[in-house]
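> With the sequence up front, the predicted model follows.
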Amino acid sequence: MAATVETFRQGRSIPQNLYGRGVPDQTVSIVTDALDKWFALLDGGRYDDAYASPPVIRAIPLTLASREILCEDNAVVRLTFASTDGADLPAWTPGMHLDFTLPSGRRRQYSLCGDPAERNTYTVAVRYIPDGGGGSTEMHSLEEGAAVTVRGPRNGFPFVPRGNAVFVAGGIGITAILPMVRAANAAGMDWHLVYCGRSRESLPFLDEIEALPPGRVTIRTDDAAGIATGPELLERAGTGAVYCCGPPPMIDAVRRAFDSVPATHLYFERFSPPPVRGGVEFEVQLVDTGEIITVPSDTTALQAIREIKPDVAYSCQQGFCGTCRTRVLSGTPDHRESRLTPEEQESEMLICVSRAEGGRIVLDL
């Protein structure tokens, strides 16, 4: 999971190029998280910061207390972690996530999906992705008693519990959405959940979701009804907010349809990187080996480098966590992120999204 959020009012132009320069794309920094001004923008200056817990930067050691397979295809596991010393853990609110450092050293982000009132545990759910870079494989292999370290909770996808809301979740995107649904229901909001997936066998939390109040939930699977269009996903959208979490095609469909509905706010979180847009082919030379790697116009530098160095560090793949920051020894980067300061951009780049302005760039990997 990677926590990126964009917020729009109806009638405001939606950026067409998430990776492009000069695009009014509001990506939340992994360091600053919940800045007061940003939260004010989310609700037109009416956001109450009582809804957001302060970000926690320190590392927290956790122990895996329990694990449970959640869906019939066995691809999603729910993992509940407890503090190693039994003390209460930092509070969290719907939409928050944790940055995990796994035993291998990999860093990955996963949304909290348990009960915020349970202060002694954190719960996440992870879908196994065979070619996903090893993070989900490692999470699925954890046994009870395993030790991990987390940073957070951090909020890149805040929920405002007022008015009415439509929640759109695709597959494992339900992990970020479900705590919001619970909070909306508890607050007596007018809400509706649209939950999509390949098949019922692939949908986690299905028992809990089907037990929600009648008429509040639409479950749609590709094998029974086909892939939903944007207008179908937003059919129940009223004058309030839309919260969407899922794969890029779903998010793109919702974004395209948003201006045709009366909703005033759109918040979404991506669980995988969007496609590269407006890229040009360039070369990367690795200073340690001298190898020269061609990066096609539709491929990220990270993806191309991983073909040669599969152990290269990365996490969010969206240009905000900073895990893949790399020193630039020669060449001109085309910075397509919001993480580095202008001074840092003079000598570093984030290879998951940033590129080169043609020609060759030499990296200290």
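That came through, no problem.

> switch to C-alpha atoms for all contacts and neighbour counts from now on
OK.

> On the C-terminal side of the top helix by length along the chain, identify the next helix or strand.
Ranked by residue count, the top helix of the chain under DSSP state H comes out as helix 174-186. Counting by DSSP states H and E, the next helix or strand C-terminal to helix 174-186 is strand 190-197.

> Tell me which stretches of this protein form helices.
36-42, 135-141, 174-186, 206-210, 222-225, 230-233, 248-258, 301-308, 342-345.

> now these in JSON lines, with mean neighbour count and distance to residue 272?
Listed next are those as JSON lines, based on neighbours: other Cα atoms under 10 Å; distance: least, Cα to Cα, whole Å:
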{"stretch": "helix 36-42", "mean neighbour count": "15", "distance to residue 272": "23"}
{"stretch": "helix 135-141", "mean neighbour count": "18", "distance to residue 272": "13"}
{"stretch": "helix 174-186", "mean neighbour count": "22", "distance to residue 272": "14"}
{"stretch": "helix 206-210", "mean neighbour count": "13", "distance to residue 272": "22"}
{"stretch": "helix 222-225", "mean neighbour count": "11", "distance to residue 272": "19"}
{"stretch": "helix 230-233", "mean neighbour count": "19", "distance to residue 272": "19"}
{"stretch": "helix 248-258", "mean neighbour count": "18", "distance to residue 272": "7"}
{"stretch": "helix 301-308", "mean neighbour count": "18", "distance to residue 272": "13"}
{"stretch": "helix 342-345", "mean neighbour count": "12", "distance to residue 272": "24"}
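
> try it against this one:
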Amino acid sequence: MSSQPTLRMYVESRQGAAEGVVHLVLVPTEPGTNLPSWKAGAHIDLRSDDGITRQYSLCGRPSDDHFEVAVLNVPDGRGGSRWVHESLLEGAEVDVAGPRNHFELADAPAYLFIAGGIGITPILPMIREVASRDVDWRLVYGGRTRHSMAFAEQLVEEFGEHVDLVPAEERGLIDLAGVLDEQQPGRRVYCCGPEPLLDAVEKVMVDRDSETLHVERFSPRDDVDTSGDAFDVEIAASGATVHVEEGQSIIDALADAGITVDFSCREGTCGTCETGVLGGIPDHRDDVLDDAEKAQNDVMMICVGRCVVGPLLLDL
């Protein structure tokens, strides 16, 4: 299986969006190229010539003729943000794959958006969309300092009282109990940010049947668990059978058999390796699919997923 097609793009403009955050505008290197369509919540893959692949949320407008991303520099990360900050200068070229979306904005009579730090990026296009509708909405946006919060002043200027900025150095952490105190039947709550924030929101929302929570993670909830018995997967296109050893990932087993698939994080968070399941029942261990999507058992993340009932027939 060949890798997902990429589009060659270059950095048309680059500017600081906040302390430690760079905002890039990417346009196709080939004039007249139409960009793939996307909806609020989508992200793209940026792929370096050295093999680094990282996912960044689109923070522009779907109607634009360019892509926009904002990237936080994480000094102790895996090297992706450092590459963006040091190498993707104005005029630099980069391969872009996607967009793909596991954080789509669903219809609702009311919305609450909770963002922490760089987690504002996928939420920004959502806010622009709901602001054009006749619905109730609110954004609560936290960060270390006011200067570290990307697009903060822009959001206040554009949306006024709908936006509540919570810089920790001025106001402490977001008061989630207060923010989520009064339930609104039918409301959808969208949250993106660091794991402690997501975990705290999930705990408050756990018994709320009248509201729906949507979260997007940048890192796995727990240590990645690939333990479990061996099993077989079948490749739909060729009919070949691949044996997955105990503790081995499906991706690695496929690679050993000469079958190449797209992947990036290996942690079940980015969605790059999402693969259709045509038979068998997968053991979902990712943080991409929600409970309803997992129950359908028609796709899985093969970087961490295993098998409940096999063999798994994969749409490859």
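Looks like it came in fine. The structure displayed is predicted, hence computed values, not measured ones.

> now the helices of the first structure in JSON lines, with distance to residue 148 of the first structure?
Listed next are those as JSON lines, based on distance: least, Cα to Cα, whole Å:
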{"stretch": "helix 36-42", "distance to residue 148 of the first structure": "31"}
{"stretch": "helix 135-141", "distance to residue 148 of the first structure": "10"}
{"stretch": "helix 174-186", "distance to residue 148 of the first structure": "20"}
{"stretch": "helix 206-210", "distance to residue 148 of the first structure": "28"}
{"stretch": "helix 222-225", "distance to residue 148 of the first structure": "36"}
{"stretch": "helix 230-233", "distance to residue 148 of the first structure": "37"}
{"stretch": "helix 248-258", "distance to residue 148 of the first structure": "29"}
{"stretch": "helix 301-308", "distance to residue 148 of the first structure": "25"}
{"stretch": "helix 342-345", "distance to residue 148 of the first structure": "30"}
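
> closest one to residue 75 of the first structure among these?
For residue 75 of the first structure, the closest of the helices of the first structure is helix 135-141, at 8.9 Å, according to Cα to Cα.

> per the alignment, residue 110 of the second structure corresponds to what in the first structure?
Using TM-score structural alignment, the partner of residue 110 of the second structure in the first structure is residue 164.

> Tell me the spacing between that match and residue 236 of the first structure.
11 Å (Cα to Cα, to the nearest Å).

> likewise residue 278 of the first structure?
With the distance defined as Cα to Cα, residue 278 of the first structure ends up 34 Å from residue 236 of the first structure.

> same thing with residue 188 of the first structure?
Counting by Cα to Cα, the gap from residue 188 of the first structure to residue 236 of the first structure is 17 Å.

> So which residues of the stretch 1-150 of the first structure form strands?
5-9, 59-69, 76-83, 96-101, 107-111, 121-127, 147-155 (DSSP state E, counting those that start in this stretch).

> Residue 251 of the first structure: which of these is closest?
strand 5-9 (10.8 Å).

> Where in the second structure does the closest one fall?
The aligned range for strand 5-9 of the first structure in the second structure is empty, by TM-score structural alignment.

> re the thing from before, compare neighbour counts for residue 278 and residue 236 of the first structure and give me the winner.
Comparing residue 278 of the first structure with residue 236 by neighbour count (other Cα atoms under 10 Å), the higher total belongs to residue 236, at 19 against 10.

> Looks like the more buried one contacts residue 192 (just checking).
Yes: Residue 236 of the first structure is in contact with residue 192 according to Cα atoms under 8 Å; the separation is 7.1 Å.

> list residues touching both of these two?
residue 166 (Cα atoms under 8 Å, 6 or more residues apart in numbering).

> one step back: by how many degrees do the longest helix of the first structure and strand 107-111 diverge?
Here the directions of helix 174-186 of the first structure and strand 107-111 differ by 30 degrees (axes from the mean of the first three to the mean of the last three Cα atoms, to 10 degrees).

> Contacts for helix 174-186 of the first structure, please.
Residues from elsewhere that reach helix 174-186 of the first structure (Cα under 8 Å, 6+ apart): 94-96, 111-115, 124-125, 159, 161-162, 167-169, 190-191, 193, 195, 204, 243-246.

> now that helix and strand 96-101, what's the angle there?
Using the same axes, to 10 degrees: helix 174-186 of the first structure against strand 96-101 is 150 degrees.

> tell me, helix 174-186 of the first structure lands on which residues of the second structure?
Counting by TM-score structural alignment, helix 174-186 of the first structure pairs with residues 120-132 of the second structure.

> now that we're looking at residue 101 of the second structure, which residues does it contact?
39, 41-43.

> try residue 193 of the first structure
By Cα under 8 Å, 6+ apart, the contact set of residue 193 of the first structure is 166-169, 181, 216-218.

> roughly how far apart are the aligned partner of residue 225 of the first structure in the second structure and residue 4 of the second structure?
Under the alignment (TM-score structural alignment), residue 225 of the first structure maps onto residue 171 of the second structure. Counting by Cα to Cα, the gap from residue 171 of the second structure to residue 4 of the second structure is 45 Å.

> what's the answer for residue 167 of the second structure, then?
Going from residue 167 of the second structure to residue 4 of the second structure by Cα to Cα gives 40 Å.

> And those two? Which one has more around it.
Per other Cα under 10 Å, whichever of residue 167 of the second structure and residue 4 has more neighbours is residue 167, with 21 against 12.

> Quick one: residues contacting the more buried one.
Applying Cα under 8 Å, 6+ apart to residue 167 of the second structure gives the contacts 142-146, 149, 173.
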